[in-house]
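Student: one predicted model, sequence on top.
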Amino acid sequence: MGKCVEDFKDAQGCRELVSYKLKKEIVLLQRLQHPNVIKLKGHCAGDAEGRGGEGGRVTVILEQGNPLQMIQLLQSPWEDRFRVCLDLVRLLHFLSQSPLGSVALLDFQPRQFVTVSGELKLTDLDDASAEETSCRTDADCTLQFPHRNFTLPCSAQGVCEGLSEKRNIYNAYRYFFTYLLPHQAPPGLTHLVDHIMNSTGELKADINQTLEAFENILLLYKSGLHLDNVPPSIIRDYTVMRGMGTSGNVEYRCWPSYSQQGCVLSVHSVKEAAYICNSHSQCNSFTLTGQKTWTGRLLASFRSSFSHLVPDGTSEVYVKKTKAPDTKEQTRQS
């Protein structure tokens, strides 16, 4: 409002413009109900004479969310970054076949989104458009981005096929996937992540194929099927103490961790936790507490050492077995 008045010096006109945009957003929020769209809790709109609201003022009450902080998200575990991207793809899949038709997000920026209990939600719909682009030839169906252009087919009905859908996919790629998906992806899933990056960055896949690829990664990640190359025998290297916790811990840091004070990572099973501990030179033990992430994976705390065990009915402590000295080395020393 302030920027509008500053630019056009017309307070009443700017008030009407803002009122129109809010009323449009109310209608869109009522029609586009989805888990990844912010919930409309209520609204109040009056007329110019003040009936029903002060001076025609429009008030909208939305579900409360936290602004999406990309810098903070970049420092989060891969699992949380993947969740944001998955939620976004589920949203775009809905928008591609919404009750209003295929909807394009014309102002596609991270600032248009919030998180509610870790779930991504679109909160700004005033620049959403379900308008189809008319065309005569394929040249009329060009998507222009700062570093790439794409030409889509002009249908026999004289509209650009899939223009809104492809616009959304590429914006998701350049604003979200590029920064959040590849880094620190689990080794068993990197080839699938690379495929998504290639197919969305080149617009080779539609939203149905993109959603299927994301859901496949989620299935593999939750089930632990991507860990087939980790031998079950790896847990024989550890002694387990159930119903116990640790005290006097000597922590070390790893990145990205669920704790800034130590190394806390999500694991599918004891087998994966043992594999991670073996890959960290500082790790000599880890604890599983039963705490879980949004995927149902367990949180494991890794440490260098601890002073003593304490009773804890919810925890299991796994300690690396001490290897016996080499007998040949003992003989040589004696």
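Tutor: In hand now; what should we look at?
Student: alpha carbons only for contacts and neighbour counts from here, please
Tutor: Will do.
Student: against residue 100, how distant is residue 36?
Tutor: Using CA to CA, to the nearest Å, we find residue 36 at a distance of 17 Å from residue 100.
Student: what about the two, which has more around it?
Tutor: The residue with more neighbours, out of residue 36 and residue 100, is residue 36; 23 against 14, by other CA atoms under 10 Å.
Student: right, and residue 130 touches residue 104 too?
Tutor: Yes. At 6.3 Å, residue 130 counts as touching residue 104 under the criterion of CA atoms under 8 Å.
Student: who's more crowded, the two?
Tutor: Legend: neighbour count by other CA under 10 Å for residue 130 and residue 104, higher for residue 104 (24 against 16).
Student: test my guess that the more buried one contacts residue 171.
Tutor: No. Between residue 104 and residue 171 there is no contact under CA under 8 Å: 10.4 Å.
Student: so the residue nearest to the spatial centre of the chain, which state does it fall into?
Tutor: Central residue of the chain (CA atoms, centre = their mean): residue 84, 1.4 Å from the mean position. Classification of residue 84 using DSSP: H, G, I helix; E, B strand; the rest coil returns helix.
Student: what sits up against the helix or strand containing residue 213?
Tutor: In this structure, residue 213 sits in helix 207-223 according to DSSP states H and E. With CA atoms under 8 Å, 6 or more residues apart in numbering as the test, helix 207-223 has contacts from 86, 89-90, 92-93, 96, 165-166, 169, 189, 192, 196, 200, 226, 268, 295-297.
Student: presented hereafter is structure B, for comparison with structure A:
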Amino acid sequence: GKAHPDRMGCDSLVDMQAVEVLGSGYTKLVVRANLAGGQPVALKLVNEQGIDMSKCLEDFKDPRACRELVSYKLQKEMILMERLRHPNVIKLKGHCAGVQGGGGVEGGRAAVILEQGNPLQMIQLLQSPWEDRFRVCLDLVRLLHFLSRSPLGSVALLDFQPRQFVTVSGQLKLTDLDDASAEETACQTDADCTLQFPHRNFTLSCSARGVCEGLNEKRNIYNAYRFFFTYLLPHQAPPSLTHLVDHIMNTTGELREDINQTLEAFEHIVLLYKSGLYLDNLPPSIIRDYTVMRGMGTTGNVEYRCWPSYSLQGCVLSVHSAREAAYICNSHSQCSSFTLTGQKTWTGRLLASFRSSFGHLVADGMSEVYVKKTKVPENP
């Protein structure tokens, strides 16, 4: 019987349709598939054409034994997923020891069934609004915080690249646990505890019980800094939060703080950003320069572009309130009005669209249009 009644087994793979190969490596092949009921999943299978398999065949010339040997890596990863359950680790939906009757890529192979994610696109992220880039970094820090005190002890990700991650509905998830290691480094002196990176070396302390203090945790933090934070965090951060972002960049880049302190610094930024506390110095009167029409939208818009916008066609930005939107509109020379549509971002902030002008107002239950009052010249 199955340990988990809701777990998928081989029967759930009957009549599935493989859609595309998402990636292939030394050992594994990852396939995007739709199950018979239409549910999208990702399947990890042994890569028959992979380097591990061909090396084994060359040495032992026994396809069945080689397949079994290579599928151990898949099983190890599955056990790790089982033990390391967390919102930022890909969800294991089940497995099948040998897919029967599946023609083509799946025939007769062990398969791990996972929730389906989208590969992390660094180029796309670099062009995304700061809030989305911050979310990826925050998710990563939450994951590393968990890994530092996981059921297996402190876990290091030895192969730490954007390709190890996917996003599921905007949330970052680690999908490759192949190179996760909970091994501690034994030492006699601090000199045995050197962390080496291409452009930086750090020496950590050797603890009384003869292991390098926090080595796995520190390795993860510095890799997060060099592969993620450097590219995603500082760029276009809200001006009133830049000093806090700079602090994170300095402490992670110099390994001056542990993962608890790093997570605290991130959560502090989330709090300020969600609550709008960082807007304290905006005069409340700023909104009086605008006439508001509730339950209205606009047509015949003349858009202008701003960056980084949520829409490529016009200027759509995340704001805490109408007051912040008014402040932004005042700072854009082209802006004469903006609309709050009731659409929200992952932080619960509002999306505001700014424009130069519009043709007509139309009824739209959810929206509010704010139009800049024109200054009427006073008679002498």
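Tutor: Happy to help now that I have it. Because the structure is a prediction, the values reported are computed rather than measured.
Student: just the ones in helices from the contacts of helix 207-223 of the first structure, please.
Tutor: Counted as lying in helices by DSSP state H, out of the contacts of helix 207-223 of the first structure, are 86, 89, 90, 92, 93, 96, 165, 166, 169, 192, 196, 200.
Student: going by neighbour count, which of those residues comes out on top?
Tutor: Most surrounded of those: other CA under 10 Å gives residue 92, at 27 neighbours.
Student: and that one? What does it align with in the second structure?
Tutor: The alignment partner of residue 92 of the first structure in the second structure, by TM-score structural alignment, is residue 144.
Student: wait, that match touches residue 220, no?
Tutor: Yes. Counting by CA under 8 Å, residue 144 of the second structure touches residue 220, with 6.9 Å between them.
Student: centre of the chain versus the longest strand belonging to the first structure, how much separation?
Tutor: Counting residues, the longest strand found in the first structure (DSSP state E) is strand 308-320. Taking CA atoms, centre = their mean, to the nearest Å, one finds strand 308-320 of the first structure lying 33 Å from the centre of the chain it belongs to.
Student: just stretch 238-251 of the first structure next, same as before
Tutor: 32 Å.
Student: go on, stretch 184-192 of the second structure?
Tutor: 34 Å.
Student: repeat that for stretch 162-169 of the second structure.
Tutor: 6 Å.
Student: what lies in contact with the biggest helix by length in the first structure?
Tutor: Criterion DSSP H: the longest helix present in the first structure is helix 11-31. Contact with helix 11-31 of the first structure is made by 1, 4-5, 37-40, 43, 56-58, 60, 99-100, 124-126, as judged by CA under 8 Å, 6+ apart.
Student: swap in 10 Å and give it another go.
Tutor: 1-8, 32, 37-46, 48, 55-62, 98-100, 123-129 (CA atoms under 10 Å, 6 or more residues apart in numbering).
Student: same thing with stretch 309-324 of the first structure?
Tutor: 235-249, 270, 273-274, 277-278, 283-291, 300-303, 305.
Student: please say which position in the second structure residue 166 of the first structure maps to.
Tutor: Checking TM-score structural alignment: residue 166 of the first structure goes with residue 218.
Student: and the gap between that match and residue 252 of the second structure?
Tutor: Residue 218 of the second structure is 9 Å from residue 252 of the second structure, by CA to CA.
Student: spit out the residues that contact these two alike.
Tutor: Common neighbours of residue 218 of the second structure and residue 252 (CA under 10 Å, 6+ apart) are 224, 258, 259.
Student: how about these in TSV, adding distance to residue 164 of the second structure and neighbour count?
Tutor: Putting those into TSV (distance: CA to CA, whole Å; neighbours: other CA atoms under 10 Å) gives the following:
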residue	distance to residue 164 of the second structure	neighbour count
224	12	21
258	23	16
259	20	22
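Student: the helix or strand containing residue 223 of the second structure packs against which elements?
Tutor: Taking DSSP H and E as the criterion, residue 223 of the second structure maps to helix 215-224. When contacts are defined as 3 or more CA pairs under 10 Å, 6 or more residues apart in numbering; DSSP states H and E, helix 215-224 of the second structure sits against helix 130-148, strand 156-157, strand 194-197, strand 200-203, helix 242-253, helix 259-275.
Student: let's see that with 7 Å instead.
Tutor: strand 156-157, helix 242-253 (3 or more CA pairs under 7 Å, 6 or more residues apart in numbering; DSSP states H and E).
Student: that one vs the first structure, average offset?
Tutor: Following the fit onto the first structure, the mean deviation recorded for helix 215-224 of the second structure is 0.3 Å by mean CA distance after the TM-score superposition for the first structure.
Student: returning to that earlier point: just the buried residues of the contacts of helix 11-31 of the first structure.
Tutor: The neighbour-count test (16 or more other CA atoms under 10 Å) marks 32, 37-40, 45-46, 56-59, 98, 123-126, 128-129 as buried among the contacts of helix 11-31 of the first structure.
Student: so of those, which ones are in helices?
Tutor: In this view, those have no member that belongs to helices under DSSP H.
Student: strands along the stretch 1-150 of the second structure, start to end?
Tutor: 17-24, 28-34, 40-46, 92-96, 111-115, 118-119 (DSSP state E, counting those that start in this stretch).
Student: would you list those strands in TSV and tack on distance to residue 375 of the second structure?
Tutor: Compiled in TSV, the strands of the stretch 1-150 of the second structure are given as follows (distance: least, CA to CA, whole Å):
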stretch	distance to residue 375 of the second structure
strand 17-24	58
strand 28-34	58
strand 40-46	56
strand 92-96	61
strand 111-115	56
strand 118-119	50
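Student: how close does residue 107 of the first structure sit to residue 262 of the first structure?
Tutor: 39 Å.
Student: looking at the two, which one has more neighbours?
Tutor: Each of residue 107 of the first structure and residue 262 has its neighbours counted (other CA under 10 Å); residue 262 has more, 18 against 14.
Student: which ones are touching that one?
Tutor: Contacts for residue 262 of the first structure (CA atoms under 7 Å, 6 or more residues apart in numbering) come out as 251, 252, 253, 254.
Student: so what's it closest to, chain neighbours aside?
Tutor: residue 253 (4.6 Å; CA to CA, 6 or more residues apart in numbering).
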